[in-house]
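S.K.: Sharing a model that was predicted from the sequence below.
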Amino acid sequence: MAAVWAPVVGHLLLLALLPSTSSSHMVFDLGGHVYRTGEFHVTLLIGDPAKPYFLHVDTASNLTSLDCNKGSKVPHPVYRPAPNKLVPRKHLLCNALHQDVGEPEKPHKTVCNYEIHYLDGSWSHGVLIHDKFTFPSGSTKPDIAFGCGYNQGGSHETVTGVDGMLGLGRGSIDLVSQLKNNKIITKNVFAHCLSSKGGGYLSIGDENVFSSPANWVPMAPSTDRNHNYYSPGPATLHLDTKPIGTTPMEVIFDSGSTYTHLPEGPHAQLVAALKASLSKSLKEVRDPSRLHPCWKGPGGFKSLDDLKKEFKSVMSLKFHSGATMIIPPEKYIIVTGYGNACFGMLGRTDIGDMCIIGDITMQDQLVIYDNEQGRLGWRSSQCDKKPKSKSATFSRI
């Protein structure tokens, strides 16, 4: 669940900035794909007059942000904040931000600057600002605090085609907390559904996500106050019935990562076990996607359905809470534009004993983040079909 001080402090901080509106919940269409775009994004209208921006849905970032570097190659004209949109260094919002992401190495004297380091190895430097957001109802235009990034890079995975990040992490000024504190939604609950066909949807404040059974686990407490990740706790990884590694890994749900990341040791063991399970009709090849390993079948691979003919092994994460996440081949293998099947789990030396679940493994699952009850849930779902709800406001941007 969000940091314990967030609901109280967030309410006091944001009441002056954000107008109160009638409560509702919202469902947004998502664009993008694991391959080739490498991201899933929502379109939000920001500013006055409102302008559209593509924001990469990121559950491991506490701060929504736009790329404000005038030299950046982004889909829309680069956002340029007016001077009166800058949050002062001594404002309580700035203190809350630094509680979420940590103090910058060199704090600015007058404006609220920040430095953020993400799970995938990327980083961003910027300043905190506020501006109007126009939501699907059209009548709801709250003033939302967000980041204006002027220097960023260093990513292990290159995400292009977006203007910034939609921060949905466990913070005090993440977007969902701000919406609840201003009574735009009644519950700090959201869910995303990423389709293997591309696109999907993001639901904010909708209690209808609880109407069907799901695998529920308690949110594990964060071990780092500056990185309040969504974690279902420790788990052991299996390939079919074979355990991979001997030490349980701390699992993180990170929709900001395209692929799933494993510590180098378990990753190497998993790759070896996977190779041993494959038929000799598959030939290991190099692919321009730079993923490794990759295989070419006798007739090539044209779709995810073709994977099932050659890849039979099912992975699973068995959580200490008793829940299990099933990971079939289509959630750990991608089919590239060159007709190859490539392993979509990356080995890392810099993540300790963490297992970072990225978009590839979240595909075709409704993943629910219930900050009210402090729990996470997931269930299989047709993510290319938006839910039907009489009370939801749908985005048609």
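M.R.: Nice, I can see it. Numbers count the residues shown, from 1 in each chain.
S.K.: switch to C-alpha atoms for all contacts and neighbour counts from now on
M.R.: Noted.
S.K.: Can you tell me what sits against the helix or strand Leu317 falls within?
M.R.: Counting by DSSP states H and E, the element that carries Leu317 is strand 315-319. The contact list for strand 315-319 (C-alpha atoms under 8 Å, 6 or more residues apart in numbering) reads 232-240, 324-329.
S.K.: just checking, which of the residues you listed belong to strands?
M.R.: Among the contacts of strand 315-319, the members found in strands (DSSP state E) are 232-239, 324-327.
S.K.: Narrow those residues to just the buried residues.
M.R.: Among these, those buried by neighbour count (16 or more other C-alpha atoms under 10 Å) are 232-239, 324-325, 327.
S.K.: now those residues as a markdown table including distance to Arg80?
M.R.: A markdown table is the format used below for these (distance: C-alpha to C-alpha, whole Å):
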| residue | distance to Arg80 |
| --- | --- |
| Pro232 | 38 |
| Gly233 | 40 |
| Pro234 | 42 |
| Ala235 | 44 |
| Thr236 | 46 |
| Leu237 | 45 |
| His238 | 48 |
| Leu239 | 49 |
| Thr324 | 46 |
| Met325 | 43 |
| Ile327 | 42 |
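S.K.: Check it against this one:
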Amino acid sequence: MPRLASFLVVLLPLLLSAVRAAAHSNGGFGFKATLRHVDANGGYTEAQLLARAVQRSRARVAALQSLATSLPANVITTARILVRASEGEYLMDMGIGTPPRYYSAILDTGSDLIWTQCAPCLLCVDQPTPYFDPTQSPTYVRLTCSSPMCNALYYPLCFQKVCVYQYFYGDSASTAGVLANETFTFGTNTTRVTVPSISFGCGSINSGALANSSGMVGFGRGSLSLVSQLGSPRFSYCLTSFLSPTPSRFYFGVYATLNSSNTSTSGPVQSTPFVVNPALPTMYFLNMTGISVGGDLLGIDPSVFAINDADGTGGVIIDSGTTITYLAQPAYDTVRAAFVSQIKLPLLNVTDASVLDTCFNWPPPPRQSVTLPEVVFHFDGADMVLPLPNYMYSDTSTGALCLAMAPSVDGSIIGNFQHQNFHVLYDLENSLLSFVPAPCNLT
């Protein structure tokens, strides 16, 4: 019997380890987290919140378009992730190291790299927490130049046999440092998980701004992204109303499902396949087939939404880091014309570039009743029927009613303003985006 007991003492940890590994590989791994808007608790007015978000979104779109048009010309530009570090919209907390030090990071579905600023910092920008100090964590390991994750970088560099990364975010922000492995902690108290050997960038030379965060966490489709490294290829979010102080919710792995008690959904779940753009494989492209306004399918040529096979430009991206939706110019012009013809209010002459440009004058109280047309985004196999707050913004200070969309010179981006109060699921294993209306402010 003592021999058996000793055997069990040795065997039990191995069995538990095997069970954990099996649960991880079978999709049993996951966590829940909250998302905070980067401008939450900033004391901004509604108009200021919108203006700041529009400004960030325009910079993000400009960076994406610059990247897409320059890709064939210079191999170094392939290292450029699609956004500036200052242009994210939602923050997620995560712990780095042993013991974990907690940081807020910009969640970005448009890039892959996970990174934070590290001490000693040669050139760093302000952040709300101290810089991560790798010398204080025994689980920190710098990666060699021959490591697979180093080779996954768009443009890996090598210095004294250590893997060095450099990422550019648009024109004015960048991060550079050592690529390393470290233990990360994710989730809330009830679903907190600790995962070893997550590859991340320990940045010692950084420029730009971080929008109240301490770095970025990429949820793109590349091997360096968190969703790829954790090996449970599904995540979802439920974004509260743009002007709501209530945090949004995020689900990963086993918790990322639209058929659970996560949210009280309404209506059927709809799904549409992701489309791979070889020129920009990190991004989540969709096959958009049309737009309806006021029940009328608009006469937009399908090629307006298509990816250009020659250079990868064009196409339609769903993106958590862009606020308003940007439509390729021909599509935007058609949508704008439909609104102008269907809304019986005077069109405002907007000259301020920081705000929306399709705005109507709604006279002061007692205001007349006005009928606003319904908007539907049509995708391959799915229709996203937008609630009124997801496409019209009412400026209470001026009475203006504005379409929360803008024109783009290349491609289209479905922004998070249109995701409000939808539970949106990214299923990478089946290459599907699914969504269903849900009251995201419910806890």
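M.R.: Great, that's in hand. All of these numbers come straight from a predicted model, not from anything done at the bench.
S.K.: just to revisit the earlier point, so which of the ones in strands among the contacts of strand 315-319 of the first structure comes closest to Met345 of the first structure?
M.R.: Proximity of these to Met345 of the first structure was ranked by C-alpha to C-alpha; the top entry is Ile327 with 11.6 Å.
S.K.: And that closest one, how far from Lys318 of the first structure?
M.R.: Noted for Ile327 of the first structure: a distance of 11 Å to Lys318 of the first structure, by C-alpha to C-alpha, to the nearest Å.
S.K.: what's the answer for Val9 of the first structure, then?
M.R.: From Val9 of the first structure to Lys318 of the first structure the distance is 36 Å (C-alpha to C-alpha).
S.K.: Now do the buried residues in stretch 56-73 of the first structure.
M.R.: Quick answer for stretch 56-73 of the first structure (16+ other C-alpha under 10 Å): 56-69.
S.K.: which of these lies closest to Pro49 of the first structure?
M.R.: Leu66 (16.6 Å).
S.K.: so who does the closest one touch?
M.R.: Neighbours of Leu66 of the first structure in contact, by C-alpha under 8 Å, 6+ apart: 55, 79, 146-149, 163-165.
S.K.: would you list those in TSV and tack on neighbour count and distance to Ser22 of the first structure?
M.R.: TSV is the format used below for the contacts of Leu66 of the first structure (neighbours: other C-alpha atoms under 10 Å; distance: C-alpha to C-alpha, whole Å):
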residue	neighbour count	distance to Ser22 of the first structure
Leu55	25	25
Tyr79	18	29
Phe146	25	22
Gly147	27	26
Cys148	26	28
Gly149	23	31
Asp163	25	29
Gly164	23	28
Met165	25	26
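S.K.: Okay, and which of those residues map to strands?
M.R.: 55, 146-149, 164-165.
S.K.: For the first structure, which segments count as helices?
M.R.: Ranges of helices within the first structure are 6-14, 92-101, 175-181, 264-277, 304-310, 359-362, based on DSSP state H.
S.K.: which residue numbers in the second structure go with the longest one?
M.R.: Residue correspondence for helix 264-277 of the first structure in the second structure, counting by TM-score structural alignment: residues 329-342.
S.K.: List of residues touching the matching stretch?
M.R.: 291, 293-294, 298-300, 304, 326, 347, 358, 372-373, 405-410.
S.K.: Now which of the residues you listed would you call buried?
M.R.: Among those, those buried by neighbour count (16+ other C-alpha under 10 Å) are 291, 293, 300, 304, 326, 347, 358, 373, 405-408, 410.
S.K.: Return the closest of the residues you listed with respect to Pro247 of the second structure.
M.R.: Once C-alpha to C-alpha is applied, the member of those that ends up nearest Pro247 of the second structure is Met405, at 23.6 Å.
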